[in-house]
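1. build me a structure from this.
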Amino acid sequence: MPTRVWNYLEEYEQEREEILRAVDKVFASGQLVLGESVRSFENEFAGYHGLPHCVGVDNGTNAIVLGLRALGVGPGDEVITVSNTAAPTVVAIDQIGAKPVFVDVREEDFLMDTGKVAAAITPRTKALLPVHLYGQCVDMEPLRRLADEHGLAVLEDCAQAHGARRHGRLAGTMGDAAAFSFYPTKVLGAYGDGGATVTGSAETDQRLRRLRFYGMEDVYYTLETPAHNSRLDEVHAEILRGKLTRLDRYIEGRRAVARRYEEGLGDTALRLPATAPGNDHVYYVYVVRHPERDRIIEALKGYDINLNISYPWPVHTMTGFAHLGYGEGDLPVTEALAKEIFSLPMYPSLPAGVQDKVIAAVREVLASL
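-> As a prediction, this is how the structure comes out:
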């Protein structure tokens, strides 16, 4: 089988019996939508983060959409974020009629350059949307100060940072609310789409619950605010309940793979991930950098190793966001990274033999350049 950046089959083999028990439990419960499994997972996921509220939704994109709406962001408002991210971060802003405003990222760790945020704030700015990228946290302290100074909401995009910490604080606990994705590849992944928004505010929680249920309260026919069906599925919630108990183990597995890569590739010309001071990295993806990225990826195909690029096209350069008016050179670090970064295989059940294969192949390819 070709070596890929991510594969769920090893994990499924290890956890198959528990996953099938979770599915059977839901099917035998007599309630398939917004039942005990979703309620229990919401309570447990909130508890993991030391927060009182969690609202399960159907995917990570809608976790951001609902989070922004619940925080009062709407048409005509501006939301400051980054372009070096998965497109859904920005799609969510656009979907509610707000305008994405981009700041560049840092050379050393590819995270939002928080020193550039103040200059991007205008009278129309309503929220800051930091992306905890690749498995580690943005510097939240200066963002929180800016938000308090200017009366802005802070929504953390935690899709890639389940269990990551900054100065001991979990990703998702440093803003007014936080959005998570449970897409299968994530550090905490379901077996299909899923997401959640967490918050410490009872008022925000109430808004989120209405927004994920057409804008209604707990029963049909009493519409408060028009919205869509964004419910988390009972089956995925029950599977996630079990996986949440193993989240810290998954994280340690990812860190072990990262350590193996550092041992095997640390003396090469490949630029390996840097952990920002104060951060505990969970390695959602293992992103490396090299100016001959495209040649390396092509050569590795000869070893039956197929790698991803996270991300090859900055969001601000995409045709779908041309209306924002950004051009080449506006975000120089982001644009340079897009030409040089790529991801090595990374998941906690990645076999040791595959890790060794990847390391040996990368070393051989680098030596041939």
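
2. CA atoms for contacts and neighbours, from now on please.
-> Noted.

3. for Tyr134, list the residues it contacts.
-> Gln160, Ala161, Tyr283, Tyr284, Val285, Tyr286, Val287 (Cα atoms under 8 Å, 6 or more residues apart in numbering).

4. would you show me how to pick out the buried ones of these in PyMOL?
-> Selecting only the buried entries of the contacts of Tyr134 in PyMOL, with 16 or more other Cα atoms under 10 Å as the criterion:
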select buried, resi 160+161+283+284+285+286+287
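
5. following up with a second sequence; could you model it the same way so I can compare the two?
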Amino acid sequence: MDNIPFNNLYEGINPIYSEIMDKIGELIKTAEFIGGKEVELFEKEYAEWTHTKYVVGASNGTDAIIIALKALGVGPGDKVLVPDNTFIATAEAVTAVGAEVDFIDIESDYYAMDPIQVEEYLKSTKGRNVKAIIPVHLYGQMANMPVLREIADKYGIKVIEDSAQAHGSKLLGNQPGYWGDIATYSFYPGKNLGAFGDAGAIATNNPDLYKKCRMLVNHGRWHEKYTHEIEGYNMRLDTIQAAILRIKLQYIDEWTQNRKEKVSKYLHLLAGIDSVISPRVRREAEPVWHIFPVLCKDRDSTIERFKKAKISYGIHYPVPLHLQPAYNYKSYRANDYPVAEMISSRELSLPLWPEINEDILKYITECL
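-> Modelled structure (predicted):
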């Protein structure tokens, strides 16, 4: 079999290639590159699709978290808790606004921020200056938001849902943004809804937070171009990216259903394989499977077999945040976050995209 990629973006783009190129050509002819109707329409359509009242486009997912934190008034003297097993963008956004970041261990079964650990932290002396938590809906499955929201309300803190991997994911029938004060999204090209470069969004049901986010992404403007209500940033969503996302949004439900069907096939094929543990689905959750993660009993041996079989793979993530060199100043050591460390030592992400051939799935599982 030919080399198997971890993801194949072009298979999804090819059927709509002409539609996208026609739209890009139209924008070039009209020289509409910043703002305009494409951005406005995408924000409106994405809000409708996510069942939130307001969406603000942003330059990328990291900037979306920064804007969310700023809108919630997080800054120097505050602390924000993030899960230990996530991409560093979640954490570095916190320090970017001058706040202190700290880490929470994850659930052993669903790999998301552990509510029990959150409450224990908030009850301790370390929790006195916590202003917000940022649960990450990792791999496309939502964190335990009902419980996390209840804890946040109990201790008077804010909730930002990092939904970079969870476009359309549901828990109890609700998407990101239902429980959190703000949900943030990334449209990095490899995401389930991906742009042709960097792009992001902020979603909220709160009109005051919407206004703050709207101004913050665009130099503090509200209506007038040269009237700046506050100091903001240049973190806008590009018009061309908005136009591409509008087209792809029409197909995201179909692509998501295809992902679910391929994962169902994976789970069936993996049922009799003792060398790996398949991911579990939270009760009443509807994951969108941005990543299909398995836990290997011997990951190194599995990787060697994959290399010989020319199968690409991912590890999400090989080093938990508390052991990253960037956070050496926090003086954490091995075994401080045992669940995250266990997951990072065993997790292997298998190839997955909506159009992946079932013969490829069979070949991959045979190599496990």
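
6. counterpart of Val339 of the second structure in the first structure?
-> Residue correspondence, TM-score structural alignment: Val339 of the second structure in this structure matches Val333 in the first structure.

7. SS state for Val80 of the second structure?
-> strand (DSSP: H, G, I helix; E, B strand; the rest coil).

8. any idea how far Asp181 of the second structure is from it?
-> In this view, Val80 of the second structure and Asp181 of the second structure are 14 Å apart by Cα to Cα, to the nearest Å.

9. who's more crowded, the two?
-> Val80 (25 against 20; other Cα atoms under 10 Å).

10. tell me who's in contact with the aligned partner of Leu249 of the second structure in the first structure.
-> Matched by TM-score structural alignment, Leu249 of the second structure corresponds to Leu244 in the first structure. Shown in contact with Leu244 of the first structure (Cα under 8 Å, 6+ apart): Phe45, Leu188.

11. do Tyr284 of the first structure as well
-> So Tyr284 of the first structure contacts Tyr134, Gly135, Gln160, Ala161, Lys186, Val187, Arg254, Met346, Tyr347 (Cα under 8 Å, 6+ apart).

12. ok, 6 Å please
-> Contacts here follow Cα atoms under 6 Å, 6 or more residues apart in numbering; on that basis Tyr284 of the first structure touches Tyr134, Gly135, Gln160, Val187.

13. redo those as JSON lines? Include distance to Gln14 of the first structure.
-> Formatted as JSON lines, the contacts of Tyr284 of the first structure follow (distance: Cα to Cα, whole Å):
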{"residue": "Tyr134", "distance to Gln14 of the first structure": "25"}
{"residue": "Gly135", "distance to Gln14 of the first structure": "24"}
{"residue": "Gln160", "distance to Gln14 of the first structure": "23"}
{"residue": "Val187", "distance to Gln14 of the first structure": "16"}
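
14. Lys131 of the second structure - how many residues pack around it?
-> 24.

15. superpose on the first structure and give me the mean offset of whichever strand or helix holds it.
-> According to DSSP states H and E, Lys131 of the second structure maps onto strand 130-133. On superposition with the first structure, the mean distance recorded for strand 130-133 of the second structure (mean Cα distance after the TM-score superposition for the first structure) is 0.8 Å.

16. residue range for that strand in the first structure?
-> Mapping strand 130-133 of the second structure onto the first structure (TM-score structural alignment) gives residues 125-128.

17. contacts for that stretch?
-> Asp77, Glu78, Val79, Ile80, Leu152, Ala153, Val154.

18. dump those to a markdown table, plus distance to Asn308 of the first structure.
-> Output for the contacts of stretch 125-128 of the first structure, formatted as a markdown table (distance: Cα to Cα, whole Å):
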| residue | distance to Asn308 of the first structure |
| --- | --- |
| Asp77 | 34 |
| Glu78 | 31 |
| Val79 | 28 |
| Ile80 | 27 |
| Leu152 | 35 |
| Ala153 | 33 |
| Val154 | 30 |
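
19. what is the distance between the match of strand 130-133 of the second structure and the centre of its chain?
-> 20 Å (Cα atoms, centre = their mean, to the nearest Å).

20. residues of stretch 223-236 of the second structure that come out buried?
-> His228, Gly232, Met235, Arg236.

21. same check on stretch 149-169 of the first structure?
-> Within stretch 149-169 of the first structure, the residues that count as buried by 16+ other Cα under 10 Å are 152-166, 169.

22. ok, residues contacting the longest helix along the second structure?
-> Ranked by residue count, the top helix of the second structure under DSSP state H comes out as helix 252-270. Contact partners of helix 252-270 of the second structure, identified using Cα under 6 Å, 6+ apart, comprise Pro354.

23. buried residues, that helix. List them.
-> So helix 252-270 of the second structure, judged by 16+ other Cα under 10 Å, has buried residues Ile252, Trp255, Thr256, Asn258, Arg259, Lys260, Lys262, Val263, Tyr266, Leu267, Leu270.

24. and the next element down the chain from the strand holding Lys131 of the second structure?
-> By DSSP H and E, the next helix or strand past strand 130-133 of the second structure is helix 145-155.

25. where do the strands of the stretch 51-200 of the first structure begin and end?
-> Applying DSSP state E, counting those that start in this stretch to the stretch 51-200 of the first structure gives strands spanning 53-57, 78-82, 99-103, 125-128, 153-157, 165-166, 169-170, 177-181, 195-199.

26. so the last one corresponds to what in the second structure?
-> The one in question is strand 195-199 of the first structure. Against the second structure, strand 195-199 of the first structure falls on residues 200-204 (TM-score structural alignment).

27. roughly how far does the residue at minimal distance from the centre of the first structure sit from Ser349 of the first structure?
-> Geometric centre of the first structure, nearest residue: Ala159, 1.9 Å, by Cα atoms, centre = their mean. For Ala159 of the first structure, the distance to Ser349 of the first structure equals 20 Å [Cα to Cα].
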